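**Student:** Just to be clear, the model below is a prediction. Sequence and coordinates:
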Amino acid sequence: MLETGVPAGGVGTDQASHDRPRATPAIDLLEGRRSLRRLPGDGPERCHGDYTAVTVTPVGVTLGAEITGVDLSAPLPAEVRREIHRALLEWKVLFFPGQHLDSAAQRAFGRLWGELETNPLLEAGDDPSVVRFAKGGAGRQTYENIWHVDTSFRPAPAMGAILRMVTTPPFGGDTLWADMGAAYDNLSDAVRARIDDAVAVHDMVPGFARFLDAGKLAELADVFPPVTHPVVRIHPETGRRTLFVNASFTTRIVGMEPAESDALLRHLFAQAHTPEFQVRYRWAEGTVAFWDNRATQHYAVGDYGSHVRVAERVAIAGDAPF
C-alpha cells in the first residue's frame, strides 16, 4: 500500500474489501469539503482589487472568467494589457466572447506575452505558429480528449495558449480546464512529502504514437527527446505550488520502482478529474480563450460525433519549470 491512500493497483475494490479497514483517502472528503483558493492565501470569496479597464465575470470558483469591454483586434492600451495579465494569474483561463479575430490579430495578441512557439507535431495553419484543430466530419476525429499540459515534453513548456473558435458543432465540443494549484493543495500531507522534491520524465511519444506513423514518430522523437521536470512546480509569478504531471506526456517518476511510480502517477493524474477543481466552457464561434499553461491542464471533449469543430491556437513560449 502506498501512502497515497489508494492501493498500489489504483482506485478500486476487491471481494475482500469489506473485511478490512478502509484506507484513509488522500483528499479529505468529509462533507465534500475542498480547499479552493485562487491564489496563495486566498479564500474562494476574496477579490484582488477592482478591474477598471475591462469587465471580469467569474464563471468558476478558482479558475475561469469572461472578459468583456475589450476589442482584441485593436491595439491594447497598456492598462488593458496589465489587467488582462492580472486576471490571467488570478483566474488562470480567460474567455473573450464575440471577438471574431483573424489569424494575424490572434498572433499579435499572443505576442504581447512573448515569442510564439512552433509545433511540428501538429497541423499548422497559414503560419507555423498557428496550430489548426479541424475535427469531425470525414476527417480526423478528436485526439485532445485527454487531460494534458501543452508541450510539457519540451525543456521549456509553453507559458500559455490562445485558442479561437472558428466553427462550433451544433452540440458538444466543450473544453474543460483543471486548476492544478488547487489539485496540489488538496493532496494529503503524506503525498505532498513524497512529491515535493521529486522529478518526472515527460515524453512526447506516448501522446502522439496513435496519430503518427513509425517513421515520423521516430524522427520527431529525435527532435524532442524525453525531458525531466519537477513533479511540483512553483509558478514563477504567483509563487504557488502546482502539480505538474499529466496523463499525455508524463511517463515515470525518477528514482522509483516502476510499480510504485505507476501507482503514484495514477493517483496524481486523477486529481484533474475532481469537478471542484474544474471549469467547463461552452464555446460560441468567435470566442477566444487564453489560459495559463503553468497552472492548468485541459481536456477538449470529443462528444460531437460527425459534426465539425474548427479552432486555431497559438502558444506562447515559456521557461523551464522549477
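**Tutor:** Okay, I see it.

**Student:** alpha carbons only for contacts and neighbour counts from here, please
**Tutor:** Will do.

**Student:** Helices of this structure, start to end?
**Tutor:** 78-91, 103-111, 180-185, 189-195, 204-208, 214-223, 258-269 (DSSP state H).

**Student:** Most tightly packed of those helices?
**Tutor:** Greatest average neighbour count among these goes to helix 180-185 (a mean of 25), per mean count of other C-alpha atoms under 10 Å.

**Student:** residues in contact with residue 217?
**Tutor:** 205, 208-209 (C-alpha atoms under 8 Å, 6 or more residues apart in numbering).

**Student:** need those residues in JSON lines with distance to residue 92, can you?
**Tutor:** Formatted as JSON lines, the contacts of residue 217 follow (distance: C-alpha to C-alpha, whole Å):
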{"residue": "205", "distance to residue 92": "28"}
{"residue": "208", "distance to residue 92": "26"}
{"residue": "209", "distance to residue 92": "30"}
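
**Student:** alright, now check it against this:
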Amino acid sequence: MVAAPFSPLGSLSVYDSYDATPHVGTRFPNKTTQLSQILEAPNSDELIKDLATLVSHRGVVFFSEQDLDIEKQKELGTRLGELSGKPATSKLHVHPISEQTPELTADVSVISSEGGIARNGYSKSARASAGWHTDITFESVPSDYAILKLHTLPTVGGDTLVPVMRPTTNSLLLIKDFSKALTAVHDGSGFREVMFWELVLVEDMLTQDPKYAKELGTPINDPRGSPENTGSHLQAVHPVIRTHPVTGFKSLFVNRGFTIRIVELHEDENDIAIWDNRCTFHTATNDYQGLRLGNRVVSIGEKPFFDPASKSRRAVLGL
C-alpha cells in the first residue's frame, strides 16, 4: 500500500476542495470560495499563509469563477510571498517589456493569444511541449508564486499544463552528487533583442517582424521587483537543483524556455490558477481558435539556493 500524498490544507480545510491528480494540483470548485473574501477574512494572514504552503506542496491550485479584481490579485501575490518568508526586498515582478497603461501597472503582465510575452517565439504548428518554461528564471532573484486570471477563453482548448519538477528516485540516482554542484545559465535576451512583436496574419500564418521592435526603441523596465533584478543583461546563473524554502524539498530548476547551458559542462474562464515557480514549469496548449486573454501577477521570491541536507519529496513521504 502506498501512503496518500501529503496535502497541507491547514485552515483552508473548511472549504470544499479536491486533488486534481495524486501528486500535482488542487482545485477549489465551489464558486462560494472567493479569494476576495479570503483576503478580507479576520484570519486572512493564516489563510493566505496556508494557501502559500498548499501551492508549494501541490505545485498549482485552482479557484473557480472568481471575482478578484486586479488590485486584489496584486495584493494576494504580494502577501503569498511575504507570509511564507520571502526577503523584504522582493516585491511584484515588473516584466522587462511590460507596458504601463491607464488600466494596468507595469507589474501586471497581459497574457494574450494575440501577441506580447505569451506569444514570444510562437509557431502555429508547434506542439505545447515546445513552450515549457518557468517564469522569469533569467532574473538574479526569480519568482516564487504567480497568479493567472484568464477572463477570456476559447470555447474549446487553451489549457495551461503544469507538471512539477521534483526529481524521481531514478533521476536522483543518476545525477547523485554530481549535479548538486552544477549551475545553469538562464537567459532572457529574446526580450532585449525583440522588445515588441508585431504579429501579422499572412495566408493564415503568424509571422514576426523584429525590425519594428528595434525601431521602436522601447527601454527595458528597471528595476524589476528586486534591487538585484536590474540592467538589460537579462541573464542569471542558478543551481541546477534548488531547495524549496517552504517545503524543504529538492527540485530541478532548469527549463526549456530560458536555460541555455550548464556552466560546469562543455557545450554540446475567470478561473484563477496560482502556481509555485520554484518547483513547476508550464505551457499553454495550441489546441484552440479564438482569443485567450488574461492577467498575470508574478511575485519575486528569494535567490535560489541548494541545501545538501534537503531531501526529495518522494524520500520524505515514502512514495
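**Tutor:** The structure has been received and is ready for your questions. The structure presented is a predicted model; accordingly, all values stated were derived computationally and were not measured.

**Student:** so which of the helices of the first structure gets nearest residue 243 of the first structure?
**Tutor:** Of all the helices of the first structure, helix 180-185 sits nearest to residue 243 of the first structure, with 5.3 Å by C-alpha to C-alpha.

**Student:** just to revisit the earlier point, what's the closest of the helices of the first structure to residue 51 of the first structure?
**Tutor:** Across those, residue 51 of the first structure has its closest neighbour in helix 78-91 (6.7 Å, C-alpha to C-alpha).

**Student:** how far off helix 103-111 does that closest one point, in degrees?
**Tutor:** Relative orientation of helix 78-91 of the first structure and helix 103-111, computed by axes from the mean of the first three to the mean of the last three C-alpha atoms, to 10 degrees: 70 degrees.

**Student:** Mean distance of helix 78-91 of the first structure to its aligned residues in the second structure, please.
**Tutor:** Compared with the second structure after fitting, helix 78-91 of the first structure has a mean deviation of 2.3 Å; criterion: mean C-alpha distance after the TM-score superposition for the first structure.

**Student:** okay if I get the helices of the first structure as JSON lines plus distance to residue 146 of the first structure?
**Tutor:** Compiled in JSON lines, the helices of the first structure are given as follows (distance: least, C-alpha to C-alpha, whole Å):
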{"stretch": "helix 78-91", "distance to residue 146 of the first structure": "22"}
{"stretch": "helix 103-111", "distance to residue 146 of the first structure": "25"}
{"stretch": "helix 180-185", "distance to residue 146 of the first structure": "15"}
{"stretch": "helix 189-195", "distance to residue 146 of the first structure": "23"}
{"stretch": "helix 204-208", "distance to residue 146 of the first structure": "9"}
{"stretch": "helix 214-223", "distance to residue 146 of the first structure": "20"}
{"stretch": "helix 258-269", "distance to residue 146 of the first structure": "11"}
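
**Student:** Check the alignment and tell me where residue 156 of the first structure lands in the second structure.
**Tutor:** Under the alignment by TM-score structural alignment, residue 156 of the first structure pairs with residue 141 in the second structure.

**Student:** hang on, the earlier thing: quick one: closest of the helices of the first structure to residue 317 of the first structure.
**Tutor:** helix 103-111 (9.7 Å).

**Student:** What helices and strands are in contact with that closest one?
**Tutor:** In this structure, helix 103-111 of the first structure makes packing contacts with strand 160-167, strand 309-316, judged by 3 or more C-alpha pairs under 8 Å, 6 or more residues apart in numbering; DSSP states H and E.
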